[in-house]
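1. sequence below, structure please.
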Amino acid sequence: MIKKVLKALIVLAGFTAGFSLIYLLKTYFQPINPTTTVSKSAIENKNKIFKKEIIGFLPYWLINKAKDDYSKYITDLTYFGLTLDTDGTILKLTNPRENEPGWYTLKSGKLNNVFDFYKKKKIALSLLIFAGSNKLIETLIEDPVQNSKNMVNDLVPILQEYGFSGLNLDIEYTKEASNEARARFTEFATGVKNGLKENGVNSLTIDVTGYDIVKNNLINIKEVSEIADRILIMAYDFHFPGSFVTGPIGPLWGAGSIAEYDTETAVREALRIMPSEKIILGLPLYGYEWETIGREPRFAVIPNTGVLASGRRVEEIINSCQGCTRQSDTDAQESYLIYKNDKTGTYHQIFYPDRQSTLAKTNFAKIRNLGGVALWALGYEDSTILDPLKDYSIK
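-> Okay, here's the model as predicted:
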């Protein structure tokens, strides 16, 4: 019953957004788990009001699509990014004859005008460092002290050269880890944070998935949240191209029914560990498209048919497709689009966020007094999905 009321009030907040409503939700709907330790700082900071950050990620493969002036929406621009090698240094070559694309794009000067533009708009710049291979990450944390030093030594000159004021650490390990491995990652993150601070870089954001918060994955959320300045919850890819059934990408609600997990659950668990202003909620600007033999939502997927569907592609399909069925999922706060391929006889199902998704999630972030939201990624968006952000951040 409480969850139904919470949902209704978050949707209502999109239209009324009064202080009394937000205060009621902030103070009343605070779930308590007696088996979970709530940090002192989380309690002390419960009722503080903070400037809300809006982080826009700019991946190297979208720089030719992300041509809009995003300064009216974002407070921070994060370049994605550079890739870690096994010893903590920056990977510059993928083979002896080929530059690593994130490194090449940065060093080629293609982004210089972009960075200069946003600096003039008083938008902070950050750099994202990525590692996504389980094997590489396992090697990386074998010597956490030395490899964190290697990383800092390689990065600091780059941060200074391009005017990046912060670092985003995106280590995506995709299975559960031993206690020893978790401890080594914490030691690695500690070394990175201390090394950055010694060199005058005072902002470290660490990215986590929703599953990292509730499972024994590599990142020990409680320990890492005490190291990082921000914890960014990547609240998307709850369904992904390899999913067995179609479904929402970043459902706000619906854990156990429309998805194994949801955004509300991830945030609720995170709030038991860390202060609200430390949490950044990641929002997808894209969806996924699958082929199925049936037209019902959450139908079994034909293997190997899942692909990313940008907001722009979805918008084009809606504008050109007369036989499409477009519906909204009130639990997920996402939409889905189903249409038939007459040539193959199969159906295409696209689940995607839209303007209402952004409105619902920014209202949710306000109610929970989160530190801000992050957008993955600039260049994927449709023409309206960013509109609610104009009223979100306290400038």
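
2. drop to CA atoms for contacts and neighbour counts, all remaining ones
-> OK.

3. ok, which stretches of the stretch 151-300 of the chain are helices?
-> 179-198, 210-214, 221-225, 263-271 (DSSP state H, counting those that start in this stretch).

4. contacts for the first one, please.
-> Applying C-alpha atoms under 8 Å, 6 or more residues apart in numbering, the contact partners of helix 179-198 are 138, 141-145, 147-149, 151-152, 156, 202, 204, 217-220, 223-224, 227-228.

5. what residues sit buried inside it?
-> 181-196 (16 or more other C-alpha atoms under 10 Å).

6. any chance of the helices of the stretch 151-300 of the chain in JSON lines, plus distance to Ile394?
-> Listed next are the helices of the stretch 151-300 of the chain as JSON lines, based on distance: least, C-alpha to C-alpha, whole Å:
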{"stretch": "helix 179-198", "distance to Ile394": "27"}
{"stretch": "helix 210-214", "distance to Ile394": "26"}
{"stretch": "helix 221-225", "distance to Ile394": "24"}
{"stretch": "helix 263-271", "distance to Ile394": "21"}
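
7. circling back: which of the buried residues of helix 179-198 sits closest to Asp212?
-> Arg182 (11.3 Å; C-alpha to C-alpha).

8. a strand runs through Tyr336, doesn't it?
-> Yes: counting by DSSP: H, G, I helix; E, B strand; the rest coil, Tyr336 is located in a strand.

9. please name the nearest non-neighbouring residue to it.
-> Phe351 (4.3 Å; C-alpha to C-alpha, 6 or more residues apart in numbering).

10. same check on Thr89?
-> Per C-alpha to C-alpha, 6+ apart, closest to Thr89 is Met151, 4.9 Å.

11. compare with the first, here's sequence two:
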Amino acid sequence: MFQLPGSIKTPKDFLGLIEKKYLVLGLLSFFSLSALTIYSSKPLQKLISPLIPFQRLETLKEDKPGYEVFGFAPYWTFNKLSNVDFSTLTTLAYFGVEVGADGNLDKSSKGYETFMSPKATDTFKKAHNYGTRVVLTLTQMNNPNILALMDDPEAQSRVITQAVEEVKNRGIDGVNIDFEYTGNPGSEYREKFSKFVDNMTKWMHQEIPNSKVTVSVYASSVKDPKIYDIKALADSSDGIFMMAYDFAVAGSSNAIPTSPLYGHKEGKYWYDVSTAVEHFLSKMPSDKLILGVPWYGYNYAVEEPKIKTATSKGYYTYYKKGKRTYSQFIPYKSYAQTYTLATNNITPNSDDITDYTEGFDEYGKVSYKAYYVPSLGTWRMIFIEDQKSLGLKYDFAKEKGLAGVGMWALGFDDGKTEMWSLLREKFGLKDLANNTVLAKEIR
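-> As a prediction, this is how the structure comes out:
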């Protein structure tokens, strides 16, 4: 395991040492030129201590036999986790606690309140009883806050210290870093974010043996890097969670799958999961990549019930006021629906549904439902991951030698055991022999 020089006691010492690296390198000139050469490694693998060579971290699969099955548990679904099969789930990622621009964790949030609740304690204990790792997701979705944090070494030291304290105090097993930046701030911030992850991982490992640090990134992060240098992040963390979804969102102009497996090379879709994985594997080892899949879909108002049809924005109504006639635009809503809601509420026998049909996109390899809503005078269409489409994605992950798969999100399967039956069929049950998680006590 990575060991720190004795003088380094806190993350602040880490960052201070980084600032002094050029002075240290000057002192090293008294030593042999060969020693200098060893410690002047690639720019994206800069060291926390110039005196310690870069060490590639162990992959997820080396710590726990078999495939990773990584599930995010949002605080708002925490009352819907009775369905979770902990004998199959390898990591439960609690989602989440926000990190402020100043590096402080938001302890006034609902996310933190739920994280510290008796319900969470019981869930975490159950997970550990089955040998399932529990990690805390650190979140930030605001561009200015992310950049401010990356520009402030003191703030980074603060969040690293607080994250380690929370993991220690709760008796859990690490963190997932989910900073979702939109746009491209330049390579400077990719390097800063990579170094932040590197510091977090090394300090977490030093303070908590067998802990894990993973990073969530967009599926398009090689095509459009934003703040994510995939090679550097893979080198400096225990694993990368590819969010292989939201290729289409509620506001999309056309109704397409949110997670198409194929279709890009055929010119059907702007991008797809298989192409994204191909791009990632050109930058990182396959056994550190977790393929995240959606347990939800987007329900669109559409012009007609066909794949890639235009979405309907709404309609006009007209009314008179005095001698004048006025029009009012009534927008149709497109929205996300969980697997359970789409399965239970969209059926041939549902109220206000006619012309119900089901189909399968042979390019995206995703199932869909289409139906007419007489009261609104519009067609609707939803692409939803089911056993057929998820099975193809799980097989794809295995064929590519990936670390495993992950789900956004636990609780979206509320009451639907078939999702877990499929995971057991594809990935089996965990091997609990010598499992280090079993011995940890939740507090």
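
12. any idea what the TM-score comes out to?
-> Remark: TM-score between the superposed chains equals 0.82 [TM-score structural alignment, normalised by the length of the first structure]; 344 aligned residues with a C-alpha RMSD of 2.2 Å.

13. circling back: tell me the counterpart of the residue nearest to Tyr336 of the first structure in the second structure.
-> Taking TM-score structural alignment, Phe351 of the first structure has Phe383 as its aligned residue in the second structure.

14. how close does that match sit to Thr309 of the second structure?
-> Noted for Phe383 of the second structure: a distance of 12 Å to Thr309 of the second structure, by C-alpha to C-alpha, to the nearest Å.

15. strands of the stretch 251-395 of the first structure, start to end?
-> 279-284, 286-292, 307-310, 325-329, 334-340, 347-352, 372-376 (DSSP state E, counting those that start in this stretch).

16. revised request: answer the last question for the stretch 1-150 of the second structure.
-> With DSSP E, counting those that start in this stretch as the criterion, the stretch 1-150 of the second structure has strands spanning 68-74, 91-98, 133-140.

17. out of those, flag the one nearest Thr317 of the second structure.
-> Checked against C-alpha to C-alpha, the stretch from those lying closest is strand 68-74, at 39.4 Å.

18. which secondary structure elements does that closest one contact?
-> strand 91-98, strand 404-408 (3 or more C-alpha pairs under 8 Å, 6 or more residues apart in numbering; DSSP states H and E).

19. which part of the first structure matches the last one?
-> Here strand 404-408 of the second structure aligns to the first structure at residues 372-376, judged by TM-score structural alignment.

20. who's in contact with the matching stretch?
-> 52-57, 232, 277, 279-286, 362, 365, 393.

21. could you give the angle of the helix or strand hosting Val145 of the first structure to helix 179-198?
-> If you go by DSSP states H and E, Val145 of the first structure is part of helix 144-162. Angle, helix 144-162 of the first structure to helix 179-198, by axes from the mean of the first three to the mean of the last three C-alpha atoms, to 10 degrees: 40 degrees.

22. relative to strand 76-83, how tilted is helix 144-162 of the first structure?
-> Going by the same axes, to 10 degrees, helix 144-162 of the first structure makes 130 degrees with strand 76-83.

23. to which residue of the first structure is Met204 of the second structure aligned?
-> Checking TM-score structural alignment: Met204 of the second structure goes with Leu196.

24. now Ser187 of the second structure
-> That one, Ser187 of the second structure, aligns with Asn179 by TM-score structural alignment.

25. equivalent analysis for Ile227 of the second structure, please.
-> So, by TM-score structural alignment, Ile227 of the second structure is matched to Leu218.

26. next, count neighbours for that match.
-> Leu218 of the first structure has 26 neighbours, counted by other C-alpha atoms under 10 Å.

27. likewise for Gly186 of the second structure?
-> 11.

28. who touches it in this structure?
-> Lys226, Ile227.

29. the same query, at a cut-off of 7 Å, please.
-> Gly186 of the second structure makes no contacts at all, as judged by C-alpha atoms under 7 Å, 6 or more residues apart in numbering.
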